[in-house]
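In: Below is the sequence, then the predicted model.
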Amino acid sequence: MTTVEQPEPTGPVAGRTAKGPAPTATIDVDRSDPAYRTWLKDAVRKVQADANRSADTHLLRFPLPEHWGIDLYLKDESTHPTGSLKHRLARSLFLYGLCNGWIRPDKPVIEASSGSTAVSEAYFASLIGVPFIAVMPRTTSAEKIRLIEFHGSRCHFVDDPRRMYEEAAALAVDTGGHYMDQFTYAERATDWRGNNNIAESVYQQLRLERYPEPAWIVATAGTGGTSATIARYVRYMQYDTRVCVPDPENSCFFEGWTRDDPRAASDCGSRIEGIGRPRMEPSFLPGAIDRMMKVPDAASVAAVRALEKAIGRKAGGSTGTGLWSALKIVAEMVAQGRTGSVVTLICDPGERYLDKYYSDAWLAEQGLDIGPYAATLDEFLATGAWPG
């Protein structure tokens, strides 16, 4: 099923990363050296210990009328030590890079990121004592930049988000470091069959609920790694759950999925930080996804503000993109007389975006009118009917 809410963007095809390991300078470490192996074992232990001492994230209820017979849950990934869903990804990427021999003592790790992955990777780089450089758009929120620098890492800014990949790869060669390349390795680094991945965690937390197997899981896509993990796990475990991926404006994922076009591209970056890409990323797996929606940015902002009214929590714009789509799915279920559960994600905290999604001045500057979308949500939550 395809839902179109806004014309998909088009644009020239951006450059793709090469297959295989991301560009790295000549390796100058003897991997049989006892000192290196001692460092490696200690680094892996520290990263694994982070997971061991971190409790699982909460599954929150979004209040809906009881008589609808539908439960909506939000997996609160903002409670990770670095405050976002990307903490899981960064941990997996560091273990992947360490065990592959790509991350080495005293050599920098470089990442192309719109912010949250870089915050989490900066944390893990500090944990194991290697330098970290985040290549990111100049428009990244000031709070994310502050958090990256708080962990002792450096930000390298680009004016065109499509150039992040090239800049990161070049920095890896120039510094002798390793380009982590989350957009290629996100779907490979995570164990999608289980091992307490996000999908397994959701099902474990739902096991005592009245609808333990959700009808839908809604997951936005930046790298595509989370949606790939969830969709693969659902199929592996033979569940009937469907997976929906909402896509923001200025992202090509929706176009690539609907047209089965791996070369789909957008000519500018997403306003919703952390999701949407100007090219079809290697970790985005269209074939694993059951449905996509195109969500206007103003709808995403209206949804995060509705979330704050409903549960008293601020969240980032990507959470709003997912929540808007989840609520639309709930509306369809109500209209069809179906019961069940729907799950979406709180990706990161809204305090990182007070100067954006919670700023009326920013909305005016961007030409975004959230009024009609806020009215849609208010009417739906009051009546159970989706306007229009």
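Out: Good, I have the coordinates. The shown structure was predicted, so the numbers you read here are calculated from the model rather than taken from an experiment. Numbering: from 1, shown residues only.
In: From now on I want contacts and neighbour counts done on CA atoms only, so please keep to that.
Out: Will do.
In: now the residue nearest the centre of the chain: how far from K86?
Out: For the chain, the residue sitting closest to the mean C-alpha position, by C-alpha atoms, centre = their mean, is G222 at 4.9 Å. From G222 across to K86, the span is 10 Å (C-alpha to C-alpha, to the nearest Å).
In: Second structure for comparison follows:
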Amino acid sequence: MNAWVNAALSKIEADFNRSSDTHLIPLAIPALPDIHLYFKDESTHPTGSLKHRLARSLFLYGLCNGWVREGTTIIEASSGSTAVSEAYFARLLGLPFIAVMPCGTSPEKVRAIEFQGGRCHLVDDPKSIYAVSRQLAQELNGHYMDQFTYAERATDWRGNNNIADTIFHQMALEPHPVPDWIVCGAGTGGTSATFGRYVRYQKCSTQICVVDPENSVFYDSYYTGDDHLTCEGGSGVEGIGRPRVEPSFIPEVVDRVIQVRNAASYGAIHFLESVLGRKCGGSTGTNLFGVCELAAGMHRNGREGAIVTLICDSGERYLDSYFNQDWLAAQGIDIAPWVERYQRFFTTGEWDG
């Protein structure tokens, strides 16, 4: 192994050593006092999202496999957050970075990538980002990180301070230290794979629920068993939902998939702002819908316990979209009934209907 790779590995490990773990934030559901809800706040990573963990793992994986060397141009197919985090690590190592992304990616995320020193390559067809990324890597003699293939294998799912490991350590002193459910979205599918493998390896009773937005294939694929399904365009929630079943999505370690309307996701983050006092990204809203479905089911069955989900990124990245009333109106979306539904659930426990 050459000196540059040794130095690169040391820089990434030093960056990890400087970072404290993210907080686990409790949020009471007043109408359901026996069900405890927690949000793992991934927005506090240096690059502002859950994808910081993935980007670190992908760089270590690429370096140790000999794919990333001094001067290597890094290319990634990304709707935004992964690209922001990979741009950060590329700049840490002094490497050029190009993000291939759909034209509809929020301007805030484009600016965040460019702030980290990356360059954005926008494409009209979201499904073309894979082929375009591979082509750029070939033309530039670079490395296509391919988060959608390597997310599930770059992370050590057995432990080693991964997100599942940290959640269970943080839950140790809670009334229900082993959560009944962990709820997350699927973009690459790597996060749900990590959670699902970890709880099985640790012999935990925790179940894994994936929430899937509109115009995404994970829900239909999970319940039909067809992993060749595709759809046109992208989902309405950046960072989750895909037009194809990604290689990193492992359905065998997922216990349930819930389909979520975009209006429900957007309404959820407006409601969360009122109870958390902060803006969260759209995928956090998708998570909250899944939490409410599961909590309502537990309540109906007379069960007490805990549910853990994620704050995937900050809502400050979506001021021009999910938090913009003109944007919502242009999409023909009325979030008011959904905000009211979440408020009603938290105060009365009524969810269905």
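Out: Yep, that arrived. Being a predicted model, the structure only gives us computed values, none of them experimental.
In: Next, count neighbours for the equivalent of S92 of the first structure over in the second structure.
Out: Taking TM-score structural alignment, the alignment pairs S92 of the first structure with S57 from the second structure. Residues within reach of S57 of the second structure, counting by other C-alpha atoms under 10 Å, total 20.
In: do the same with D42 of the first structure
Out: 13.
In: which residues in the first structure does the longest helix out of those in the second structure match up with?
Out: The longest helix of the second structure (DSSP state H) is helix 282-300. Under TM-score structural alignment, helix 282-300 of the second structure corresponds to residues 317-335 of the first structure.
In: Thought W327 was touching D320 of the second structure, still the case?
Out: Yes. The pair D320 of the second structure / W327 is scored as a contact, 7.1 Å apart, by C-alpha atoms under 8 Å.
In: Please enumerate the strands of the first structure.
Out: With DSSP state E applied, the first structure shows strands at 2-3, 59-62, 70-76, 109-112, 132-137, 154-158, 178-179, 216-218, 242-247, 291-294, 340-346, listed in chain order.
In: which residues sit in contact with the aligned partner of A303 of the first structure in the second structure?
Out: Under the alignment (TM-score structural alignment), A303 of the first structure pairs with A268 of the second structure. If you count contacts by C-alpha atoms under 8 Å, 6 or more residues apart in numbering, A268 of the second structure has them with G285, T286, L288, F289, W338, V339, Y342.
In: which one of these sits closest to I240 of the second structure?
Out: T286 (9.2 Å; C-alpha to C-alpha).
In: one step back: would you mind finding the match for the residue nearest to the centre of the first structure in the second structure?
Out: Per TM-score structural alignment, G222 of the first structure is aligned with G187.
In: ok, that match to F148 of the second structure distance?
Out: Counting by C-alpha to C-alpha, the gap from G187 of the second structure to F148 of the second structure is 8 Å.
In: next one: I129 of the second structure
Out: 11 Å.
In: Work out the gap between stretch 316-326 of the second structure and the centre of the chain.
Out: Chain-centre distance of stretch 316-326 of the second structure: 19 Å, with C-alpha atoms, centre = their mean, to the nearest Å.
In: residues in the first structure aligned with that stretch?
Out: Using TM-score structural alignment, stretch 316-326 of the second structure pairs with 351-361 in the first structure.
In: How about the contacts made by the closest residue to T319 of the first structure other than its chain neighbours?
Out: In space, T319 of the first structure comes closest to I346 once its chain neighbours are excluded; the distance is 5.1 Å by C-alpha to C-alpha, 6 or more residues apart in numbering. By C-alpha under 8 Å, 6+ apart, the contact set of I346 of the first structure is L74, K75, D76, E77, S78, L85, A315, G316, T319.
In: so what corresponds to F132 of the first structure in the second structure?
Out: That one, F132 of the first structure, aligns with F97 by TM-score structural alignment.
In: dump the residue contacts of that match.
Out: So F97 of the second structure contacts T73, I74, I75, E86, A87, A90, R91, G117, G118, R119 (C-alpha under 8 Å, 6+ apart).
In: Isn't the last one up against I98?
Out: Just to be clear, that refers to R119 of the second structure. Yes. At 4.7 Å, R119 of the second structure and I98 qualify as touching, with contact defined as C-alpha under 8 Å.
In: which one of these two has more residues nearby?
Out: Set side by side, R119 of the second structure and I98 show more neighbours around I98, with 26 against 19, by other C-alpha under 10 Å.
In: any idea how far that one lies from L54 of the second structure?
Out: From I98 of the second structure to L54 of the second structure the distance is 17 Å (C-alpha to C-alpha).
In: can you check G302 of the second structure too?
Out: When G302 of the second structure is compared with L54 of the second structure (using C-alpha to C-alpha), they lie 37 Å apart.
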